[in-house]
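> Give me coordinates for this.
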Amino acid sequence: MQSSKHLHLGGQTLVKLAEDMLGRAEGDRIESVSGYSRRLSVAVGTVQKALKELEDLRAVVLQGKGHMGSFVKNINYDRLYSICGISTIIFSLPLPYTKRLEAVATGFFKHFHTSYGSVSFELSYMRGSRQRVNSLMNNRSDGAVISRLAADILIKEGFPIEIVAGLGPGSYLSSHGLIFSGNDCASVKSLGVDPMSLDQTVMTERFLRESGLYINLVEIPYSQIIENIKTGVVDGTIWNRDYVVERIGELNFRELSSPGADEASTEAVLVINSDNLPVRHFIKRNMDIEKVTAAREGVIKGTLLPEY
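Here you go, the predicted model:
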């Protein structure tokens, strides 16, 4: 993770061309010098110098073919990543507090735990989809796993992110429901909600609309909500059903909707900063979604131990 904005103009052009080359393969025709000049808003001479430097660094070998243009004869992705300042790629994942989330973490770990040439890979874990996306925006991570629902909402809000991979419905969670301590839903007068969890916030708003109940919302960190229900600080919360099934037998639970509804909230997706071309190219070249899914399903079925 490195920004090129503090480099001099020639250095910035070199990095931009290296990013462009990361999306190419041997035999590809590259853009013309004048085309790069217009797109990058630099002089033709600056582009020519940067292309020559890429060749001098043995990152690429270009072959001119007259009026047909220039083509990539040979390409060294390791050197291109080095020029772009990419040595480690970090994905932030949700805290693995359910079996499904353990399965997602295992899928990514099994697939990416080895180095890819000069690029190594790391996983970090943090609560809240907004917090994970903020980590992207602040260049503390290169990818974030959130629900498709959260991704769609954040994109509509104007966040410069894009979905680069989806693991399918049911990969993030099975469904949401109301956890409460009273005898019935009508007894719920207050709900705990973590504003950093976009999914929980959206599903809580939906519950309030559909129930027609007047309920006080109390902001509480996600990890503390259940204890606050048990001690009577709040009456309930909207929660991941998987956690309820696995750990909260003494509290009441009501499904928010029928199975299969709101699939976007149940699917895990990988998002990146839309401007991060090196990471986009890395994922496109190296990520095999079938391998990630196979490991994830192995954990769910019990044929593979969680590892992350």
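> Please make it C-alpha for all contacts and neighbour counts, starting now.
OK.
> What is the distance between stretch 228-245 and the centre of its chain?
Averaging C-alpha positions (Cα atoms, centre = their mean, to the nearest Å) puts stretch 228-245 27 Å from its chain's average.
> Please read the previous query as pertaining to stretch 79-90.
Stretch 79-90 sits 19 Å away from the centroid of its parent chain (Cα atoms, centre = their mean).
> same thing with stretch 272-290?
Chain-centre distance of stretch 272-290: 10 Å, with Cα atoms, centre = their mean.
> any idea how far the residue nearest to residue 166 when sequence neighbours are not counted lies from residue 292?
Distance criterion Cα to Cα, 6 or more residues apart in numbering; nearest residue to residue 166, sequence neighbours excluded, is residue 269 at 4.3 Å. Between residue 269 and residue 292 the computed distance is 12 Å (Cα to Cα, to the nearest Å).
> between the two, who's got more neighbours?
residue 269 (24 against 21; other Cα atoms under 10 Å).
> surely residue 112 meets residue 121?
Yes. Checked against Cα atoms under 8 Å, the pair residue 112 and residue 121 is within contact range at 6.2 Å.
> sorry, back to before: hang on, the residue nearest to residue 166 in a strand?
Yes. Assessed with DSSP: H, G, I helix; E, B strand; the rest coil, residue 269 lies in a strand.
> what helix or strand is the residue most central in space within the chain on?
For the chain, the residue sitting closest to the mean C-alpha position, by Cα atoms, centre = their mean, is residue 144 at 2.4 Å. Using DSSP states H and E, residue 144 maps to strand 143-147.
> same for the very next helix or strand once past that strand, what does it pack against?
For strand 143-147, the following helix or strand on the C-terminal side (DSSP H and E) is helix 148-156. Applying 3 or more Cα pairs under 8 Å, 6 or more residues apart in numbering; DSSP states H and E, we find helix 148-156 packed against strand 161-166, helix 198-211, strand 268-273.
> With distance to residue 30 added, can I get those in JSON lines?
JSON lines is the format used below for the helices and strands packed on helix 148-156 (distance: least, Cα to Cα, whole Å):
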{"stretch": "strand 161-166", "distance to residue 30": "24"}
{"stretch": "helix 198-211", "distance to residue 30": "41"}
{"stretch": "strand 268-273", "distance to residue 30": "24"}
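> Proceed likewise with the subsequent sequence, for comparison:
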Amino acid sequence: MTVVRQSLLSKRGIVATHLAKELLKSRVGDRIPRIADYAIQFHVGHGTVQAALKTLEEIGAVRLEPRGQKGTHIEAIECPRLWQVAGREVVFGAKALPYTRRCEGFATALKYSFARCNVPFALTFMRGVLSRANGLKAGRYDFIVCSRLSGEVLCDRDPDLQIWCQRRRDFDPLGVRTFSWTLSSIA
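Model prediction:
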């Protein structure tokens, strides 16, 4: 059993797992909630939350910078390590069938981006944004790729969905209108 796994078997470890899931949604420079807020959210004491945050820092999953009254901010995130602590195995995504070279290139870029971060990744191709959204809500996928309009409509219909990342480019150099990609994720 690895050192990381052994340290996650305690109450502190369970809270560290929940914190890792929360921190995966954050970016460098973001302010994290107060320890009191985490204590209420996870139904544990303040000391347990502090110990869990310290555990995450000790194993190199995150580096936090306390700024006094301005709160604690994320200085660095090690996504593969956080992903491991969160108990996740493979990142599963779903996107439309690759009908152009650009779509194929986007899928390849996703694959190489995750490989560069040492995060296991799998992508499935599926027709119909509603089918992909249902798979996302059912927990089969960690994210889906869809058009910006589809993403906005889905988010309006279901408050549990959020737009995670978007690529906005209205025109390419040749003056041809291109589409925007939106990665939607469960909040």
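> ok, back up a step: and the strand holding residue 144 of structure 1, how far from structure 2 on average?
Following superposition, strand 143-147 of structure 1 is found to deviate from structure 2 by 2.1 Å on average (mean Cα distance after the TM-score superposition for structure 1).
> Show residues contacting that strand.
Contact with strand 143-147 of structure 1 is made by 90-94, 129, 132-133, 136, 172, 199, 264-273, as judged by Cα atoms under 8 Å, 6 or more residues apart in numbering.
> Could I get the full set of strands for structure 2?
All strands of structure 2, identified by DSSP state E, fall at 62-66, 72-77, 91-95, 121-125, 143-147, 161-167, 181-186.
> List the buried residues in the first one.
Which is strand 62-66 of structure 2. Under the neighbour-count criterion of 16 or more other Cα atoms under 10 Å, strand 62-66 of structure 2 has 62-64 buried.
> Nearest to residue 158 of structure 2 among those residues?
Proximity of those to residue 158 of structure 2 (Cα to Cα) peaks at residue 62, which lies at 31.1 Å.
> tally of neighbours for the closest residue in space to the closest one that isn't next to it in sequence?
Distance criterion Cα to Cα, 6+ apart; nearest residue to residue 62 of structure 2, sequence neighbours excluded, is residue 77 at 4.6 Å. Residue 77 of structure 2: 20 surrounding residues under other Cα under 10 Å.
> Tell me how far residue 77 of structure 2 lies from residue 22 of structure 2.
Note on residue 77 of structure 2: its distance to residue 22 of structure 2, by Cα to Cα, is 12 Å.
> What segments of structure 1 are helices?
Counting by DSSP state H, residue ranges of the helices within structure 1 are 9-22, 33-40, 44-56, 77-83, 99-112, 129-137, 148-156, 198-211, 222-230, 241-247, 277-286, 289-301.
> what residues does the fourth one touch?
Right, helix 77-83 of structure 1. By Cα under 8 Å, 6+ apart, the residues outside helix 77-83 of structure 1 that reach it are 14-15, 18-19, 21-22, 57-59, 87, 117-119, 278.
> Now do the same for the residue nearest to residue 166 of structure 1: its match in structure 2.
In structure 2, residue 269 of structure 1 lines up with residue 181, judged by TM-score structural alignment.
> Could you do residue 57 of structure 1 as well?
If you follow residue 57 of structure 1 across to structure 2 using TM-score structural alignment, you land on residue 59.
> Tell me which residues touch that match, please.
Each residue near residue 59 of structure 2 by Cα under 8 Å, 6+ apart is listed here: residue 4.
> From residue 3 of structure 2, how far out is it?
Distance check for residue 59 of structure 2 against residue 3 of structure 2: by Cα to Cα, it reads 9 Å.
> what's the answer for residue 143 of structure 2, then?
Going from residue 143 of structure 2 to residue 3 of structure 2 by Cα to Cα gives 30 Å.
> do the same with residue 34 of structure 2
Distance of residue 34 of structure 2 to residue 3 of structure 2, given as Cα to Cα: 28 Å.
> Between the two, which has more neighbouring residues?
Taking neighbours as other Cα under 10 Å, residue 34 of structure 2 and residue 3 compare with residue 34 leading, 12 against 8.
> Could you check which residue of structure 1 pairs with the more buried one?
The pairwise alignment with structure 1 assigns residue 34 of structure 2 to residue 32, based on TM-score structural alignment.
> Show the contacting residues for the closest residue to that match other than its chain neighbours.
Spatial nearest neighbour of residue 32 of structure 1, excluding adjacent residues (Cα to Cα, 6+ apart): residue 69 at 6.8 Å. Residue 69 of structure 1 makes contact with 29-32 under the criterion Cα under 8 Å, 6+ apart.
> Only the buried members of those: can you turn that into a ChimeraX selection?
Typed into ChimeraX, the line below selects the buried ones among the contacts of residue 69 of structure 1, using 16+ other Cα under 10 Å:
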select :29,30
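> What residues of stretch 151-159 of structure 2 count as buried?
For stretch 151-159 of structure 2, the neighbour count (16+ other Cα under 10 Å) marks 151-152, 154-155 as buried.
> List the contacts of that stretch.
Outside stretch 151-159 of structure 2, the residues touching it (Cα under 8 Å, 6+ apart) are 133, 161-163, 182-184.
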